[in-house]
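Visitor: Quick one: sequence and predicted model below, then my questions.
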Amino acid sequence: MGEEKALEKKTFKFRLWQKVIIGMLLGILFGHFAGKDASILKPIGDIYISLIKMIVIPLVFFAVLYGITSLSDAETFGRLGLKAVCIYFCTTVFAVTTGMVFANIFKPGIGVELPSGLTGIVTPETKSLISIFVGMVPSNPIKAMAEGNTVQVVIFAFLTGFSLITIGDKGKPLRDIIVSATNLMFKMVGLVISLTPYGVFALMAHVVGEHGFGIIGTLGKFALVVCGALAFHYCVYGIVVFLSGLNPFIFYKKMTNAQMLAFATASSKATLVTAMSDLRNKMGVSKQSASFILPLGASMNMDATSIYFGICSVFFAQMFGVDLSLTQYVIIIFASTVGSIGAAGFPGGGIIMMGMVLSSVGLPLDGIYLIIGIDRFLEMLRTTINITGDCMVTLIVDNMEGTLNKKIYNDVDVATSEKATL
């Protein structure tokens, strides 16, 4: 009897991220051998992406609202929010600068020609910096939710949550409803995420079958520069964690589950629940930090997207033979910082804001179509870095607040969990 139980315990069980990787690899192989016929799986991938988009807005709204209402008072809200926003802003500016430095050192745009026939196919939506700022405040929160404007939803959730904690006990019934609604959203996200291996299989099969690997070879240098800049920034996170007095290798190890999920889904919002769970259960981050700072970061802090904007701006300038001035570099930093905030939290959002960044310094938008073929692969990497940065800032702020459970953090054998805990 005892031996049978021992055998049961030794039975290997694939984790979600392992299933996702298997699904991705099988999808690549299927797409390679099936070619154009792999497009038959596209509807499955489209349904999966639609499910992610479906849960993004209610998840962000209730996660941010719950995080704010879980704080004890308005003073705590202001202190945590100020620290988080300041760190997020600094890492974003550093990220854009990193991207531009890498692009200027390795010059990926030199010698690349814009393929004929791409000019004028579609004109991406572009927005001015002023319109971005003005557009952050919703005139109609219901409309903002319907249109999927995550920044406006966050602003509305902020105002609602702040007002709720200022009325004290009078708001307790509503806070109880928010907790229940947040649990409901977490459960719904869990159900959608459980379908990730199948969605990723379909998506990768279609992408590889449709585009192949030819475009990756054409833009190989560009892709390598992006990967190099992302890898450098990933190491910077470890340095920051080390300087805060924590072991960075433990942080990296305990981020694996959330990182693999982010890589597969290419959506930091879809990874939010898993990341919150890992921060609390595996790293010892307090409930108030995990519930407030992380959703905030997932909605406004996208370091890897900022790196990508910086590299693409210089890449296109090199490709079109445009010499950027110091003033234009400063504008790119500012535009990329704002643009990364405005980028949507689901696949493809960065391409829209790319138009705003390029137009801010007068660069042609035609080059965007050259990178669309490999953007999906790079977006998976960018999302992985984005969620890692969000978790890093949450960890650092919680440590600064003195609420981090270092015993749990330093326990490398702590039980892993794929369920969120409120």
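Guide: All right, it came through fine.

Visitor: Could you use CA atoms for every contact and neighbour count after this?
Guide: OK.

Visitor: Please, where are all the helices along the stretch 251-400 of the chain?
Guide: Remark: helices of the stretch 251-400 of the chain, listed N- to C-terminal, are 256-265, 272-281, 287-300, 303-319, 326-342, 349-360, 368-401; assignment by DSSP state H, counting those that start in this stretch.

Visitor: Asp37 is nearest to which of these?
Guide: Evaluated with CA to CA, the helices of the stretch 251-400 of the chain place helix 368-401 nearest to Asp37, the distance being 18.1 Å.

Visitor: next up, a second structure to put side by side with the first:
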Amino acid sequence: MEKHEKEKKKLGLSTKIFIALLTGAVCGVLIHYYMPEGYFRDTILINGILYVLGNGFIRLMQMLVVPLVFCSLVCGAMAIGDTKTLGTVGVKTILFYLCTTALAICVALGIASLINPGVGLNIALPEDATEVATTQVDFAETLLNIIPKNIFTSLSTGDMLPIIFFALFVGILLAAMGNRVSTVANFFSQFNDIMMEMTIAVMKAAPVGVFCLIAKTFAGIGFDAFVPMLKYMGSVILALAVQCFVVYQVMLFVFTRLNPFKFIKKFFPVMTFAFSTSTSNATIPLSIDTLYKKIGVSKQISSFTIPLGATINMDGTSIMQGVAVVFIAQAYGIPLTPAAIATVIATATIASIGTAGVPSVGLVTLSMVLTSVGLPTEGIALIMGIDRILDMLRTAVNITGDAVCTTIVAKQQGAFNENTFRADN
């Protein structure tokens, strides 16, 4: 009985967030059109209760960014460092993961630029964000700024590129030094677990935060927000579909000459499981088992590439971040320069290494990507409510990318059974 109740609770969060999104939108529209203007509506309700609770939740998310990303990246880099012992398999896997992530962001930016999901929202910039957005940064300086002068200054100000650089450096050294630094490596692994738990705890407050954020948004702009929100969802779903059913399958055919339709048919149960759980980590055992029994991939390859993929290959998350950047820039009326777009591609690709395979953690790293191009992190409030639905789709894309890469590497290494793949099991 207790187990059943726990399962019900787990399913409850996404349902609660969705209900909060709908009720928040309805309440916001009712406040906008039917509640008379005055001190109670404007000062106490909209800019008081809704503002404090909504932005309080955003602050909780921002509080997690630096420690979560730093520890996740150190652990991700430690995993990459271990791959040196696996020689060509490790190198091929990592290169494939990084290339597909960069491709995913390009797909997302391209589709979002065609659909223009944020055009027409015209949201006023926060005062502090206006200064950031209008400041032009020299590209050479941006490259130099990746190397921190003082890592503690970067950590305290949340300057993400130097943090990423330092975390990767630390992680690679920890992996190279092995048992000599096992205490420090364990510290980062355990602190990373703490940050994961904290993220899950903060996400429990998401329904209240989403309700307040969405209600405040709709209270200010009424029905005008509906169409851009639908366009945002459409952009993300289309980009995910292109990545999953076009980019991955073309790569699978080009590198292995296997039938992509047969691959999708055999792997589809794993995709539906990932969709329902919204976590890449929970799908690892099922992925390895399906790849071995139905597709013909040796467990020696998949037991290495699949867990690594769950750590460093988050193409679905990168797609959401690419579309979100365009959406938020258009919503606030901030033009994206070619240098800013290049920065988004680089930052989101590197950030995917540190995005853990737990529900909605992509929203935390999104604030890092926004900061890297001078966009206000308040924009996350616009997409917070519908993100849980998209998160389920993103996870399915993430694990499909891991499986395609694993199949390609296994085929090239001669660790692939074609008879298993051809069999109708």
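Guide: Yep, it's here. All values reported here derive from a predicted model rather than from experimental measurement.

Visitor: returning to what we had before: can I get the helices of the stretch 251-400 of structure 1 in CSV including distance to Lys13 of structure 1?
Guide: What follows is the helices of the stretch 251-400 of structure 1, written out as CSV (distance: least, CA to CA, whole Å):
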stretch, distance to Lys13 of structure 1
helix 256-265, 14
helix 272-281, 18
helix 287-300, 28
helix 303-319, 32
helix 326-342, 38
helix 349-360, 34
helix 368-401, 24
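
Visitor: Neighbours of Asp375 of structure 1, how many?
Guide: 20 (other CA atoms under 10 Å).

Visitor: right, I mislabeled it, should have said Ala95 of structure 1
Guide: As a burial measure, Ala95 of structure 1 scores 28 neighbours (other CA under 10 Å).

Visitor: Residue in structure 2 paired with it?
Guide: Under the alignment (TM-score structural alignment), Ala95 of structure 1 pairs with Ala108 in structure 2.

Visitor: For the helix or strand where Thr290 of structure 2 lies, which outside residues touch it?
Guide: Following DSSP states H and E, one finds Thr290 of structure 2 within helix 280-290. In this structure, residues lying in contact with helix 280-290 of structure 2 by CA atoms under 8 Å, 6 or more residues apart in numbering are 266-267, 270, 273-274, 299, 302-303, 306-307, 310, 357-358, 395, 398-399, 403.

Visitor: Of these, just the buried ones, ChimeraX syntax please.
Guide: Of these, the buried ones go into a single ChimeraX selection, burial set by 16 or more other CA atoms under 10 Å:
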select :266,267,270,273,274,299,302,303,306,307,310,357,358,395,398,399,403
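
Visitor: any idea how far the nearest residue to Thr371 of structure 2 once chain neighbours are set aside is from Gln330 of structure 2?
Guide: Taking CA to CA, 6 or more residues apart in numbering as the measure, Thr371 of structure 2 lies nearest to Thr377, with 6.9 Å between them; neighbours along the chain are not counted. In this structure, Thr377 of structure 2 lies at 14 Å from Gln330 of structure 2, with CA to CA, to the nearest Å as the measure.

Visitor: who touches both of these two?
Guide: Counting by CA under 8 Å, 6+ apart, Thr377 of structure 2 and Gln330 have no common neighbour.

Visitor: one step back: what's the offset of the helix holding Thr290 of structure 2 from the middle of its chain?
Guide: Taking the mean C-alpha point of helix 280-290 of structure 2 and that of its whole chain, the gap between them comes to 19 Å (CA atoms, centre = their mean, to the nearest Å).

Visitor: ok, now stretch 201-213 of structure 1?
Guide: 22 Å.

Visitor: residues in contact with that stretch?
Guide: Applying CA under 8 Å, 6+ apart, the set of residues contacting stretch 201-213 of structure 1 from outside is 23-42, 44-46, 373.

Visitor: cutoff 6 Å now
Guide: The set of residues external to stretch 201-213 of structure 1 that reach it, using CA atoms under 6 Å, 6 or more residues apart in numbering, is 23-24, 27-28, 30-32, 35-36, 38-39, 41-42, 45.
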